[in-house]
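[1] Just to be clear, the model below is a prediction. Sequence and coordinates:
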Amino acid sequence: MTAWAEVIGDPITQSKSPAIHGFWIEQLGLDARYEARLVHADGLADYLDARRGDADWCGCNVTMPHKQAVLDFLDEVDPVAARIGAVNTIVRRTNGTLVGTNTDMSGFLEPVMGELASRHLFRMARVLGTGGAARAIVAGLAEHGFTIVLAGRDPEKARGILDTLAPTGEHYAVQLDHFAGPTDFAFDDRSQCLDLVVNASPLGMRGQPALAFDWSHAPPGSIAYDIVTDPVATPFLDGARARGLATIDGLAMLVGQAAGAFELFFGMKPPRDRDAELRDMLAR
């Protein structure tokens, strides 16, 4: 019998997860498959109930807008996902128990681990967005000593996320449009500091308006990180490159979080030595 997994969301046609997992399955020669499935919010409970009884179903990835909603329908949630308050991966145990976890945090941090291995006098991240992915990002950055400015359409929601996931330290919640207009703020010497500017929202995604961010708000030497994957080259990253800043695109986090899920689903590590080939395929 063929083991299989899938990704669920609404919408789902834009998902690159089937291409990623399918590439790894082919490279490893596994008798397995990975699919995409449209699941509406009012169908989550029925969907998961149906999957419990399928012994070949290994689990699913969860994308927008279900990362928090699925918590109500799981048998267990591991400590990482429980702390973040969002699930991006569900694993089915052999007895039909459904366990929620979160690989978004490790996937987000993976491309900046080299920077995090260095010592800094100060670390600051400007994070734009307050959805399920943003929760994982805030949790990961807080663990690594960042002062966080979290911007959202609802600053009270942003404040609640910070109070829950980054309860120590001095963090700030602001309106999303706080960064839309130019600033003449004179940044100090940032040579021994690490600054990240993260688009953790769907703004800039194909079919969505661009994120309004004026790059005068980014200190010199900042790293711009956009989790949007379609398109890979977003207006946000184009603006950062025009300022001469280093950039990280959404494929980095997408592949990183998928790697953690793949191992949970199929019991083996994906062939990460083929990442360059995979990225070329995904960027077409």
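    Yep, that arrived. Numbering: from 1, shown residues only.
[2] From now on I want contacts and neighbour counts done on CA atoms only, so please keep to that.
    Will do.
[3] residue ranges of the helices in the stretch 151-284 of the chain, please?
    All helices of the stretch 151-284 of the chain, identified by DSSP state H, counting those that start in this stretch, fall at 155-165, 235-242, 250-266, 275-282.
[4] So which other helices or strands are in contact with the second one?
    The reference is to helix 235-242. Using 3 or more C-alpha pairs under 8 Å, 6 or more residues apart in numbering; DSSP states H and E as the contact definition, the elements that helix 235-242 packs against are strand 223-226, strand 246-248.
[5] rerun that using 10 Å as the cut-off
    Here helix 235-242 touches strand 193-199, strand 223-226, strand 246-248, going by 3 or more C-alpha pairs under 10 Å, 6 or more residues apart in numbering; DSSP states H and E.
[6] repeat for the last one
    Using 3+ C-alpha pairs under 10 Å, 6+ apart as the contact test, the elements touching helix 275-282 are helix 17-28, helix 250-266.
[7] For the first one, buried residues please.
    So that's helix 17-28. The neighbour-count check on helix 17-28 (16 or more other C-alpha atoms under 10 Å) flags 17, 18, 19, 20, 21, 22, 23, 24, 25 as buried.
[8] Deepest-packed of the helices and strands packed on helix 235-242, please.
    strand 223-226 (a mean of 25; mean count of other C-alpha atoms under 10 Å).
[9] Residue 91: which of the helices and strands packed on helix 275-282 is closest?
    helix 250-266 (6.7 Å; C-alpha to C-alpha).
[10] The helices and strands packed on helix 275-282: which one's closest to residue 178?
    Of all the helices and strands packed on helix 275-282, the one in closest proximity to residue 178, counting by C-alpha to C-alpha, is helix 250-266 (23.2 Å).
[11] Check which residues of the closest one are buried.
    Counting neighbours by 16+ other C-alpha under 10 Å, one finds that the buried residues in helix 250-266 are 250-262, 264-266.
[12] got the buried residues for stretch 67-82?
    So stretch 67-82, judged by 16+ other C-alpha under 10 Å, has buried residues 67, 68, 69, 70, 71, 74, 76, 77, 80, 81.
[13] between these, which is nearest residue 146?
    Within the buried residues of stretch 67-82, proximity to residue 146 (C-alpha to C-alpha) peaks at residue 80, which comes in at 18.6 Å.
[14] Structure two is appended below for comparative analysis:
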Amino acid sequence: MSHLAAVLGHPISHSKSPALHRAAYALLGEDISYSAIDVTEDALPAFMSALRSEPDWRGLSVTMPLKSAMLHEVDEVRGIAQILRVVNTVVFEADGPVVRRIGYNTDVAGIVNAVRHAGSPPAPSAVILGGGGTAAAAVAALKDLGAASADVFIRDVNRGAEVKAASAGVGLEIRVLPFSEAGSAVAAADVVISTLPPRGADALADELSAGGLSADGVLLDAAYDPWPSRIAAAWQNAGGRVVPGLEMLIYQAAEQVRLFTGRGADVNEKVIDVMCDSVGAPRRVL
């Protein structure tokens, strides 16, 4: 029997998730058809309600702007998603004749694996750019990476509720600071995680380049189109190590593949390799 999975978001035509998931399922021999579906936040309740009459669904990947709204459309939230209140993965789980929808967050694992494989030190000094749902996942990831604290730079310091809730939930001390003050902190950090939209860090990149930045840390830029971003290019030119957002996407998608298929150790480096090949990314070992 063929099963269904999809990535939901708006807009969604740019998503690389279909290529990643299809490559993984082909290698694993899983009969799962994976598509991209454009769903707005307003349309999400009706869309999720309609799925209750369709028994073949295995899972949903959830991207912007639906990650917070999806909290209200699942029957249970598990793992770090309970703390972050941000869901980027929905698994359809049979409970007798009833199918329950379980919310997870795999962004944290995606960030941890991507940054760790780039050579993050054991207890990094850390900076996060942006204050939304992905920034909340970055707070949890930095806790897992051994950071003692993090500075979070956002354009409106009164809108840091998500990162503050994540900080309280995982026990990582943060300071929420104006984005205009990010330059010197970014240059000195061991790990910088930018959760800004494409081109959102361009002005900061220009500031760093003009200031003669010398970087020795790791920059993860969650935006991956266009690539390289201006801040990634500035960071690399200054001697730092750059992790593209595409790599984070691959690692979090691998976690989704495990959840959608019920598999474990066989979602391994061979699966990561074919996922990398599907989007033209350099190969990494999970």
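    Happy to help now that I have it. These numbers come from a predicted model, not from an experiment.
[15] on that earlier part again, can you lay out the helices of the stretch 151-284 of structure 1 as JSON lines showing distance to residue 118 of structure 1?
    As requested, the helices of the stretch 151-284 of structure 1 are arranged in JSON lines below (distance: least, C-alpha to C-alpha, whole Å):
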{"stretch": "helix 155-165", "distance to residue 118 of structure 1": "23"}
{"stretch": "helix 235-242", "distance to residue 118 of structure 1": "23"}
{"stretch": "helix 250-266", "distance to residue 118 of structure 1": "20"}
{"stretch": "helix 275-282", "distance to residue 118 of structure 1": "24"}
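[16] Which among those is found nearest to residue 98 of structure 1?
    Proximity to residue 98 of structure 1, assessed across these by C-alpha to C-alpha, is greatest for helix 250-266 (12.2 Å).
[17] now the closest one, how far from the centre of its chain.
    With C-alpha atoms, centre = their mean, to the nearest Å as the basis, the distance from the averaged C-alpha position of helix 250-266 of structure 1 to the chain average is 10 Å.
[18] Quick one: average offset of that helix versus structure 2, please.
    On superposition with structure 2, the average gap between helix 250-266 of structure 1 and its aligned counterparts reaches 0.9 Å (mean C-alpha distance after the TM-score superposition for structure 1).
[19] Which part of structure 2 matches that helix?
    Under TM-score structural alignment, the counterpart of helix 250-266 of structure 1 in structure 2 spans residues 245-261.
[20] about what we covered before: which among the helices of the stretch 151-284 of structure 1 is found nearest to residue 5 of structure 1?
    The closest approach between residue 5 of structure 1 and any of the helices of the stretch 151-284 of structure 1, judged by C-alpha to C-alpha, belongs to helix 250-266 at 7.0 Å.
[21] For the aligned residue in structure 1 for residue 232 of structure 2, give me its contacts.
    Under the alignment (TM-score structural alignment), residue 232 of structure 2 pairs with residue 237 in structure 1. Counting by C-alpha atoms under 10 Å, 6 or more residues apart in numbering, residue 237 of structure 1 touches 199, 204, 223, 224, 225, 226, 243, 245, 246, 247, 248, 249.
[22] now residue 193 of structure 1
    119, 120, 121, 122, 123, 124, 219, 220, 221, 222.
[23] so what's residue 279 of structure 1 closest to, chain neighbours aside?
    Nearest residue to residue 279 of structure 1 in three dimensions, chain neighbours excluded: residue 251, at 7.2 Å (C-alpha to C-alpha, 6 or more residues apart in numbering).
[24] I figured residue 146 of structure 2 hits residue 123, correct?
    Yes. Counting by C-alpha atoms under 10 Å, residue 123 is a contact partner of residue 146 of structure 2 at 4.7 Å.
[25] secondary structure class for residue 123 of structure 1?
    Under DSSP: H, G, I helix; E, B strand; the rest coil, the three-state class of residue 123 of structure 1 is strand.
[26] I'd assumed residue 197 was in contact with it.
    No. Counting by C-alpha under 10 Å, residue 123 of structure 1 stays clear of residue 197, with 11.4 Å between them.
[27] Pull the contacting residues for the nearest residue to residue 129 of structure 2 once chain neighbours are set aside.
    In space, not counting the residues next to it along the chain, residue 129 of structure 2 is nearest to residue 194; the distance is 4.6 Å by C-alpha to C-alpha, 6+ apart. When contacts are counted by C-alpha under 10 Å, 6+ apart, residue 194 of structure 2 is found next to 127-131, 134-135, 138, 152-153, 200-201, 219-223, 231-232, 245.
[28] Try it again at 7 Å.
    128, 129, 130, 220, 221, 222 (C-alpha atoms under 7 Å, 6 or more residues apart in numbering).
[29] Would you tell me which of the helices and strands packed on helix 235-242 of structure 1 gets closest to residue 54 of structure 1?
    The nearest among these, by C-alpha to C-alpha, is strand 223-226 at 36.2 Å.
[30] picking that back up, could the buried residues of helix 17-28 of structure 1 go into CSV alongside distance to residue 62 of structure 1?
    Below are those laid out as CSV (distance: C-alpha to C-alpha, whole Å):
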residue, distance to residue 62 of structure 1
17, 10
18, 13
19, 16
20, 15
21, 14
22, 17
23, 19
24, 19
25, 19
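[31] and of the contacts of residue 194 of structure 2, the nearest to residue 169 of structure 2?
    Proximity of the contacts of residue 194 of structure 2 to residue 169 of structure 2 (C-alpha to C-alpha) peaks at residue 128, which lies at 17.0 Å.
[32] if we can go back for a sec, can you name the two of the buried residues of helix 250-266 of structure 1 that sit furthest apart?
    Pairwise over the buried residues of helix 250-266 of structure 1, using C-alpha to C-alpha, the maximum falls at 250 and 266, 23.9 Å.
[33] for residue 42 of structure 2, helix, strand, or coil?
    coil.
[34] Tell me how many other residues surround it.
    10 (other C-alpha atoms under 10 Å).
[35] In structure 1, what residue corresponds to it?
    Under the alignment (TM-score structural alignment), residue 42 of structure 2 maps onto residue 42 of structure 1.
[36] And that match, how far from residue 8 of structure 1?
    13 Å (C-alpha to C-alpha, to the nearest Å).
[37] what's the answer for residue 209 of structure 1, then?
    Counting by C-alpha to C-alpha - residue 209 of structure 1 and residue 8 of structure 1 are separated by 23 Å.
[38] which of these two has more neighbours?
    Neighbours around residue 209 of structure 1 and residue 8, counted as other C-alpha under 10 Å, are more numerous at residue 8. The numbers are 26 against 10.
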